[in-house]
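>>> below: sequence and its predicted model.
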Amino acid sequence: MTNIVKQTKYSLIMIGVTIITWGFALPFLPDHIPMQFTYSGEERWGTNKYLAGLFFVSLMLIVYLLGILKPKIDPERAAYSVFKNFYFISIFLTEVLIYIVSVLLALNAMGYDINIQIIIVCSIGFIFLFVGNYLPKIPTNWFVGIRNPWTITNDDVWIKIHRNTGKLYMIIGLVFLVMGMLNVINRPLIVITIIICVLYPHIHSFVMFRKK
């Protein structure tokens, strides 16, 4: 248990920072916090400021708990020792992204003119770059990486798919960063990119497996 806490200390710190931030901000926040917006920038739905803070803290706790439980129930748990740095950094980055979104929504509710889309798109771009850099280093396992019947059962397919997908994610990360920095948020391109990210690894791994 001590080892897990040590490995995930930055994620725990991030959760603590979120609790402190919202605890400090609550007296200054309006009662209603917009949580989602339409393409035109209008509020889609919102909630009470206390529930908003509770939502983000709870979400971070769920991410953290799932993150530390996964290695314990993975049949290939021994593989985690090879890529544990990537795994725990990924959890931390997810916590950071949730924190950034929560702060942006709070500032927006307080009346600050913030382009939330630009910051989120750039943040996602950095995450794509990070994941793309580490994907080729991940060994076969049941919980992290491109997991399907064709990669799990064939090490060669796993290695090639993760190498190729890593390159794709690096390119996508750069595209997102450019869109964010130039303030050119192309929604159709973002949707197409996400579809490619989901479909490409599985289609390619199936084709590669059939050729074996």
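In hand now; what should we look at?
>>> from here on, contacts and neighbour counts on C-alpha atoms
OK.
>>> work out for me the element the residue nearest the centre of the chain sits within.
Centroid-nearest residue in the chain, with C-alpha atoms, centre = their mean: residue 94, separated by 4.5 Å. Per DSSP states H and E: residue 94 is located in helix 80-109.
>>> check which residues of that helix are buried.
80, 86-109 (16 or more other C-alpha atoms under 10 Å).
>>> show me what that helix is packed against.
helix 9-25, strand 32-37, helix 49-73, helix 116-134 (3 or more C-alpha pairs under 8 Å, 6 or more residues apart in numbering; DSSP states H and E).
>>> got a list of contacts for stretch 137-147?
Under the criterion C-alpha atoms under 8 Å, 6 or more residues apart in numbering, residues 70-71, 74-77, 79, 82-83, 87, 135, 151-152, 155, 158-159, 161-162, 201-202 lie in contact with stretch 137-147.
>>> how many neighbours does the closest residue to residue 88 other than its chain neighbours have?
Leaving aside its chain neighbours, residue 88 sits nearest to residue 8 (6.3 Å; criterion: C-alpha to C-alpha, 6 or more residues apart in numbering). Number of residues near residue 8 (other C-alpha atoms under 10 Å) recorded here: 20.
>>> included below, for side-by-side comparison, is a second structure:
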Amino acid sequence: MHLLRILSVFIILLTGGIVILVYPYLPDVIPTHWNIHGEVDGTSPVFPGIILIPALMTGITILMMVLPGYDPRWKRYKEFERAYDGLILLLNVFFCLLFLITLLWALGMQVPMNQVIAIIFAILMGGIAFFIRRVKPNWFAGIRTPWTLESETVWKETHERGFRIFLIIALFCLVGALVPEYAYLFILLPVIIGTIYLVVYSYIVWKKEQA
């Protein structure tokens, strides 16, 4: 197992260890959802609420480690293996941070939710940008449209453009941290617009290639 995967497993185990350590100090009900104003609008009993994120981390990690073996293009993963393992690690860091924020709220420490979420989303989008730049054609990871899967040239050009788009999205997320009352707009709108743009862009590149 490579270092990045070992780090992913370590973060999952660390998160599980934190659950064991803090469980006796948690209230019977913990926050599990916040509205666009950064206020708690959803709660859950401490169990199973406390294990939801660690279970999600474990499930996603196992799934992402197993999926390449079922991809007809599985040999291509060797070409971007470190980037793929880095993406798994990035997702685990993201969810671990969400978990820690949840614990702080459960223990009575109300961190500024909108600002914190905007910052960790910026980190996530920036990390995805660098993964996007390195990923090679496959069936499970990357910008998969009918046109990128059809043509390696379209795949390459779309992912090069995707690298820049995701960096722009990350910057918008950081701006959202400066205006927390509108942070959700600076996260959701760039993601939606950027996704639609890349789908359309991949089609345009494919049409040009067919001409």
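Looks like it came in fine. Note that the coordinates shown come from a computational prediction; the quantities given were computed from them, not determined experimentally.
>>> which bit of the second structure covers stretch 149-169 of the first structure?
Here stretch 149-169 of the first structure aligns to the second structure at residues 146-166, judged by TM-score structural alignment.
>>> off-centre distance for that stretch?
Relative to its chain's centre, stretch 146-166 of the second structure lies at 19 Å (C-alpha atoms, centre = their mean, to the nearest Å).
>>> buried residues in that stretch?
147-149, 153-166.
>>> quick one on the thing from earlier: alignment lookup: the residue nearest to the centre of the first structure to the second structure.
Using TM-score structural alignment, the equivalent of residue 94 of the first structure in the second structure is residue 91.
>>> contacts only, for its match.
Residue 91 of the second structure touches 57, 124, counting by C-alpha under 8 Å, 6+ apart.
>>> report the contact partners of residue 110 of the first structure.
28-30.
>>> ok, so of these, who is nearest residue 116 of the first structure?
Checking the contacts of residue 110 of the first structure against residue 116 of the first structure with C-alpha to C-alpha, the nearest one is residue 29 at 17.6 Å.
>>> next one: the closest one relative to residue 53 of the first structure, how far apart?
Distance, residue 29 of the first structure to residue 53 of the first structure, by C-alpha to C-alpha, to the nearest Å: 11 Å.
>>> which of these two has more neighbours?
residue 53 (23 against 18).
>>> could I get the contacting residues of the more buried one?
Counted by C-alpha under 8 Å, 6+ apart, residue 53 of the first structure has contacts 19, 22, 102.
>>> the second structure: which residue goes with that one?
Looks like residue 53 of the first structure aligns to residue 50 there (TM-score structural alignment).
>>> before we move on, what about residue 130 of the first structure?
Using TM-score structural alignment, residue 130 of the first structure pairs with residue 127 in the second structure.
>>> the residue nearest to its match when sequence neighbours are not counted and residue 97 of the second structure: what is the separation?
Of all residues not flanking residue 127 of the second structure in the chain, residue 90 sits nearest, at 6.9 Å (C-alpha to C-alpha, 6+ apart). Look at residue 90 of the second structure and residue 97 of the second structure: by C-alpha to C-alpha, they are 11 Å apart.
>>> please apply the same query to residue 8 of the second structure.
13 Å.
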